[in-house]
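return a 3D structure for these sequence lines:
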Amino acid sequence: MIKIYPADSRYHANHGWLQSNFSFSFADYYDPSNMNFGHLRVLNDDTVAPSKGFGAHPHQEMEIVSIVLKGHLAHQDSTGRSEQTTWGGIQRMTAGTGVVHSEMNPSNSEEVQFLQLWFIPDTRGLTPSYEQTSYDPAQMKNNLLPVVSKSQKGENIASIHQDLTIYLAELDANQTIDYSQPEGRKIFVFVLEGEITLNDEHVLAKRDSARITDTSELKIKASADAKFMLIDLV
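Here you go, the predicted model:
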């Protein structure tokens, strides 16, 4: 089954310095029927004004992934890590038994746009940790590039404490990618730019998403040049 969630169906929060769109219940938005998709608990699409951001705050028992789409994101946390990343970089933080962190826009003139994803970990009580990796966006060209995974390893793939893989892809117009997975798993698709069609039937435009179950074979075709994220999870 493929269920489409249009971009404008997301909850929008306007804080002036912060524009957020929530795909799942978060903060002031509560919907008991939209708490998660498998182990994906949060997907926030954030735009932060120059020199603004999220000051130091705590988290526990969550795997947190940040993917910068535009601009730069500065991270600090109580494990002692202080890093910056941009498009082509991944931040993965294990909150575990408890961590305090901040995410700020270090630019005085440019917005930062990024996705923050939270996943329920496969083990509780983990020691907090932070990892930053980089990938070559050119390898996304007409290809599903793994950037976060538990099962797939490599210096350009961030590790995570959950049975999932996050792929990024850039698909030229009229090009197709076929994706297969074992029965019982789920697929989450989120369009970053452009337009794609799933299994010759379901059309997704920019910031639309799809929650896919009981579908082991997925055909993804770009109706126009497109960038998208695909998450294989349970």
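
please count neighbours and contacts with C-alpha atoms only from this point.
Will do.

residue 234: neighbour count?
15 (other C-alpha atoms under 10 Å).

tell me which residues touch it, please.
38-39, 163-164, 184-186 (C-alpha atoms under 8 Å, 6 or more residues apart in numbering).

mark which of these are buried, thanks.
38-39, 164, 185-186 (16 or more other C-alpha atoms under 10 Å).

got the contact list for residue 70?
Contacts of residue 70 by C-alpha under 8 Å, 6+ apart are 86-87, 111-114.

meant to ask about residue 16, not that
By C-alpha under 8 Å, 6+ apart, the contact set of residue 16 is empty.

that's a strand at it, yeah?
No. Checked against DSSP: H, G, I helix; E, B strand; the rest coil, residue 16 lies outside a strand; its state is coil.

here is a second sequence; please produce its structure as well for comparison:
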Amino acid sequence: MALATAESMRIVPADQRYHWRNEWLRSHQSFPATGNFDLAANAHGLLMVHNEDVVDAGEGFDTHQHRDTEIVTWVLEGTVVHQDSEGHSGLIHPGLAQRMSAGTGILHSERNGALRHEREDLHVVQMWIPPDEDGRRPGYQESDIRAELSHNELVTVASGIPRDRGDTAITLGNRYAALHVARLDPGRSVRLPEASFGHLFVARGTVTVEGAENGAEATLSAGDALRTTATGGQLVTAVVPGEVLIWEMHASFA
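The predicted structure is shown next:
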């Protein structure tokens, strides 16, 4: 894994993401993830999958396999029904963070918990990073952080960074990465973490970010992202009620 050297900030508008859909899934992908893609080659820092998916009621992904991947699931609306070959099962709803470590190999399924006749979409963001060591034992963890998200602050949802041990909701199997989330009222702000690589995603609402567009303040709306290299500390301020997901990464695949 390598560190960043040159400072940069790049906005990725929502409509520039990769799109993929079938009869029951609409997927907006910050990195190409459907098909025969080299995920590591297209990654930013350690983040190789960042999919915002809408899944029809009663539908989802049947049992499939993963290996040596840290998968974090964050629900915006609806409920994910999770089951895996290690005996874990759960109902993942907004404010409940979930991490599945595929390790040496795991089978799992994930579906919209609503029945077909209920016609309730599942709106979910799923993110993948690699572990810092292959061949770990598969694992699963979840944590309800709704209370922490009510204070207009940046909340560490998942982290493997040593400074966060004992203080984070979920432990990642990569010591170079952390995921933070903030729910912000209009006019409230948080700062981007200092990091070799960063990825800010606007899940809801509209925010402004200091210095994000040729040194000037930029406005980002739902679905927009900001990719940073060798920088941090910029103020992120909500224009309307908003929610942002921020990856802090101190290494990359390169």
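
TM between them?
Between these two chains, after superposing, the TM-score reads 0.92 (TM-score structural alignment, normalised by the length of the first structure); 232 aligned residues with a C-alpha RMSD of 2.0 Å.

what residues in the first structure pair up with stretch 225-232 of the second structure?
Aligned using TM-score structural alignment, stretch 225-232 of the second structure spans residues 209-216 in the first structure.

where does residue 169 of the first structure sit, in terms of helix or strand?
Counting by DSSP states H and E, the element that carries residue 169 of the first structure is strand 164-171.

buried set for the next helix-or-strand element following that strand?
Using DSSP H and E, the helix or strand that follows strand 164-171 of the first structure towards the C-terminus is strand 176-180. For strand 176-180 of the first structure, burial by neighbour count (16+ other C-alpha under 10 Å) applies to residue 176.

against the second structure, what's the mean shift for strand 176-180 of the first structure, could you check?
With mean C-alpha distance after the TM-score superposition for the first structure, strand 176-180 of the first structure departs from the second structure by a mean of 2.9 Å once superposed.

which residues sit against that strand?
Counting by C-alpha under 8 Å, 6+ apart, residues outside strand 176-180 of the first structure touching it are 142-144, 216-222.

just the buried ones out of those residues, please.
142-144, 218, 220-222.

the aligned partner of residue 210 of the second structure in the first structure and residue 230 of the first structure, how far apart?
Residue pairing (TM-score structural alignment): residue 210 of the second structure is matched to residue 199 of the first structure. Residue 199 of the first structure sits 15 Å away from residue 230 of the first structure, taking C-alpha to C-alpha, to the nearest Å as the criterion.

now do the strand of greatest length in the second structure against strand 177-184, angle only.
Using DSSP state E to define each element, the second structure has its longest strand at strand 195-204. Orientation check (axes from the mean of the first three to the mean of the last three C-alpha atoms, to 10 degrees): strand 195-204 of the second structure against strand 177-184 gives 40 degrees.

quick one: distance of strand 195-204 of the second structure to the chain centre.
The chain centroid and the centroid of strand 195-204 of the second structure are separated by 9 Å under C-alpha atoms, centre = their mean, to the nearest Å.

counting by contacts, list what that strand packs against.
strand 216-221, strand 225-231, strand 242-249 (3 or more C-alpha pairs under 8 Å, 6 or more residues apart in numbering; DSSP states H and E).

let's go with 7 Å and repeat that
If you count contacts as 3 or more C-alpha pairs under 7 Å, 6 or more residues apart in numbering; DSSP states H and E, strand 195-204 of the second structure packs onto strand 225-231, strand 242-249.

tell me which of those strands sits most buried.
strand 242-249 (a mean of 25; mean count of other C-alpha atoms under 10 Å).

and that one with strand 177-184, angle?
160 degrees.

give me the stretch of the first structure that strand 242-249 of the second structure matches.
So strand 242-249 of the second structure sits over residues 226-233 in the first structure, by TM-score structural alignment.

what about the matching stretch, how far off from the second structure?
Taken over the aligned residues, the distance from stretch 226-233 of the first structure to the second structure averages 1.0 Å (mean C-alpha distance after the TM-score superposition for the first structure).

contact partners of that stretch?
38, 163-172, 185-196 (C-alpha atoms under 7 Å, 6 or more residues apart in numbering).

are any of those residues buried, and if so which?
38, 164-172, 185-196.

related to what we said a few turns ago, looking at the helices and strands packed on strand 195-204 of the second structure, spot the one closest to residue 114 of the second structure.
Of all those, strand 242-249 sits nearest to residue 114 of the second structure, with 23.7 Å by C-alpha to C-alpha.

how far off centre is that closest one?
Remark: strand 242-249 of the second structure is offset 7 Å from the chain centroid, using C-alpha atoms, centre = their mean.

how far off strand 216-221 does it point, in degrees?
120 degrees.

so residue 115 of the first structure is in contact with residue 48, correct?
No. Look at residue 115 of the first structure against residue 48 with C-alpha atoms under 7 Å: they stay out of range, at 11.2 Å.

more neighbours: those two, which one.
Neighbour totals were compared for residue 115 of the first structure and residue 48, and residue 48 leads with 24 against 18 (other C-alpha under 10 Å).

residue in the second structure paired with the more buried one?
By TM-score structural alignment, residue 48 of the first structure lines up with residue 55.

my guess is that match meets residue 112, correct?
Yes. Residue 55 of the second structure lies in contact with residue 112 (C-alpha under 7 Å); the separation is 6.4 Å.
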